[in-house]
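Q: sequence plus predicted model, see below.
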Amino acid sequence: MAISLKNVEIDGRRLRSERTRQYIIEAYLALLRESPAVPTAAQIAERAGYSVRSLFERFPDLLTLSIAAADHAFAQANAQAVIRNADADRATRIRTQVETRGRTCEQWLPLWRALAHNIHHSEELRMRMRRMREAVWLRLELMYRPELAPMPAAERLRTLIALEAITDFESWARMRETFGFSTEQAGAVWIRTIDRLLPPTPDS
C-alpha cells in the first residue's frame, strides 16, 4: 500500500506541533517552580525556545495553558502515585501514604497555587481541582479502609475531611516554607498526626 507524502507531511507537522505544545507546558511548570509569580507569555515562550506567537497558536490564552498543565500534572501524579501496601500493617500504610502524598505536594505545589489563583475564572479549572481532590479522597479511603470501614458514616466523613485537610498542599507548604522543615521532618509530622487521628485498627 502506497504511503501518501502529503499524509506523512501532515503527520510530521502534527507531531512537531504536539511536541511544541508539550515543551510549552514544561516551560510553564519549570517557571512556576522557580518563582511564586505566575509567568508571562513572553517568559514561557522564551523558556520553551519558541515565539509568543507559537505559544498562542497552541493555547489561546494562559488560562487554557494552565488547564493543559493541570491535565498533564494529573496524569503524571497518577502514574507516580501507584497504590502500594494497601493491605499492609497500619504503620506501613501510613508511611506509604505520607511518602506518596509528600512527593506529590513537593512536585506540584507551585502548579496547585497557580490553579487556585485562577479558579474563580474557569469552571474547567474548578473541575480539574475537584478531580484532584477526589483522587486524594479515594486514596485515603483505600489506604485507611481497616480503620474507616467500621466507623458510622457521619464519623467516617468527618475523619476523611480531617485527613484530607491535614495532607493538603498548603499544610505541606507551611511545614516546608514557613517552618523550614525537611521533607523527612514534614512527613514525620503527618505520620504522627494521622496515627493519632485514626481509630484503633480492628483485630484481623
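A: Right, received. Where do you want to start? Numbering: from 1, shown residues only.
Q: alpha carbons only for contacts and neighbour counts from here, please
A: Will do.
Q: tell me where the chain has helices.
A: All helices of the chain, identified by DSSP state H, fall at 5-34, 41-48, 52-58, 62-80, 90-118, 123-143, 145-148, 153-166, 169-173, 183-197.
Q: just put those helices in JSON lines and tack on mean neighbour count.
A: Output for those, formatted as JSON lines (neighbours: other CA atoms under 10 Å):
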{"stretch": "helix 5-34", "mean neighbour count": "16"}
{"stretch": "helix 41-48", "mean neighbour count": "19"}
{"stretch": "helix 52-58", "mean neighbour count": "16"}
{"stretch": "helix 62-80", "mean neighbour count": "17"}
{"stretch": "helix 90-118", "mean neighbour count": "18"}
{"stretch": "helix 123-143", "mean neighbour count": "16"}
{"stretch": "helix 145-148", "mean neighbour count": "18"}
{"stretch": "helix 153-166", "mean neighbour count": "14"}
{"stretch": "helix 169-173", "mean neighbour count": "18"}
{"stretch": "helix 183-197", "mean neighbour count": "16"}
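Q: can you list the neighbours in contact with stretch 41-54?
A: Stretch 41-54 is contacted by residues 23-24, 26-28, 31, 55, 62 when judged by CA atoms under 8 Å, 6 or more residues apart in numbering.
Q: another structure for you, compare them:
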Amino acid sequence: MVDTAAEVPSVDGRRARRARNRAAVVDAVFALIEEDEATPTVEAIAARAGVSVSSIFRYFESLDDLHQQTIEHHFARVAPLFEVPEIGEGPLDERLARYVDARLDLYEAIAPVARVARARALDAPAIARSLALARAQMAGQARTHLAPELAARTPARADDLVALVDTLTSFEAWDLLASVHGRTRAQVRRAWLTALTSLTA
C-alpha cells in the first residue's frame, strides 16, 4: 500500500529545492554579469550557484532560456525605474528634468544586464521581443510626457520629435556617452537637457 501522505512532502520538498536552485542560478548569472559585464560560461554559473553543470540544463531549456529568465527577473526587480514620475504633468522644464533623471536612474541600474540583453537579442528571438516591447513602452512615455508640445505640431512632425527624443535618451545613446566618451552623469544630464530644450522649443 502506497503512503500518499508521505509522498506529498517529498514532492513538495523537491519542488522547493528546484525553485531554490533555479533562483540561485539566475542570481549567479546576474552577479557574474555585474562583475565583468560579459556573458558568463555555464561552468562559472554552476560554480557560483553551487550546482552541477548538468543540473542547470534540467532547470532551464538552454542558455538562451537562462539568459532570458535572468534578464526578465532583473527587469522585474527594477520595474519602478522604467516609469517616468508624474508623467505629462507640470511645465516643460520640469517635465524634461524628470524625464532625463528617470532615464539616467534606469540606465545606471540596468547597464550590465542591458548590455548582455542587446548582445543576446541578435540570436535569441524571445529576448529581442522583450527589448522591442520595452523600447515601445519608452517611446510611448516620451509621447505622453511631451503631449502639449506634440499637439502643436503636425502628426509627421510630432512623430519626428518622439523619435528624436527617444533615440537621444536611449540606453544605446547613454552607453555611448558614458562608456566611449567618458561623460559623467552630470555631463550627460546637462547635454540631454540642452538638446531636449532645443528640440521642444
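A: Yes, it's here. Model, not experiment: these values are computed from the prediction.
Q: out of the contacts of stretch 41-54 of the first structure, which is nearest to residue 145 of the first structure?
A: Nearest to residue 145 of the first structure among those, counting by CA to CA, is residue 26 at 36.3 Å.
Q: and that closest one, what does it touch?
A: residue 48.
Q: quick one: it and residue 130 of the first structure, what's the gap?
A: Counting by CA to CA, to the nearest Å, the separation of residue 26 of the first structure from residue 130 of the first structure is 23 Å.
Q: quick revisit: any chance of the contacts of stretch 41-54 of the first structure in TSV, with distance to residue 189 of the first structure too?
A: Shown next, in TSV, are the contacts of stretch 41-54 of the first structure (distance: CA to CA, whole Å):
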residue	distance to residue 189 of the first structure
23	37
24	36
26	32
27	33
28	31
31	29
55	42
62	36
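Q: and residue 99 of the first structure, what's its match in the second structure?
A: With TM-score structural alignment as the criterion, residue 99 of the first structure lines up with residue 101 in the second structure.
Q: same thing with residue 175 of the first structure?
A: Per TM-score structural alignment, residue 175 of the first structure is aligned with residue 177.
Q: gap between the nearest residue to its match once chain neighbours are set aside and residue 79 of the second structure?
A: Nearest non-adjacent residue to residue 177 of the second structure, counting by CA to CA, 6 or more residues apart in numbering: residue 183, 5.6 Å away. According to CA to CA, residue 183 of the second structure stands 26 Å off from residue 79 of the second structure.
Q: quick check: the gap between the residue nearest the centre of the second structure and residue 37 of the second structure.
A: In the second structure, the centroid-proximal residue (CA atoms, centre = their mean) is residue 75; its distance is 4.7 Å. Remark: distance between residue 75 of the second structure and residue 37 of the second structure (CA to CA) = 16 Å.
Q: same check on residue 70 of the second structure?
A: Counting by CA to CA, the gap from residue 70 of the second structure to residue 37 of the second structure is 14 Å.
Q: could you do residue 52 of the second structure as well?
A: On the measure of CA to CA, residue 52 of the second structure and residue 37 of the second structure end up 23 Å apart.
Q: okay, the two: which has more neighbours?
A: Neighbour count, other CA atoms under 10 Å: between residue 52 of the second structure and residue 37, residue 37 has more, with 16 against 13.
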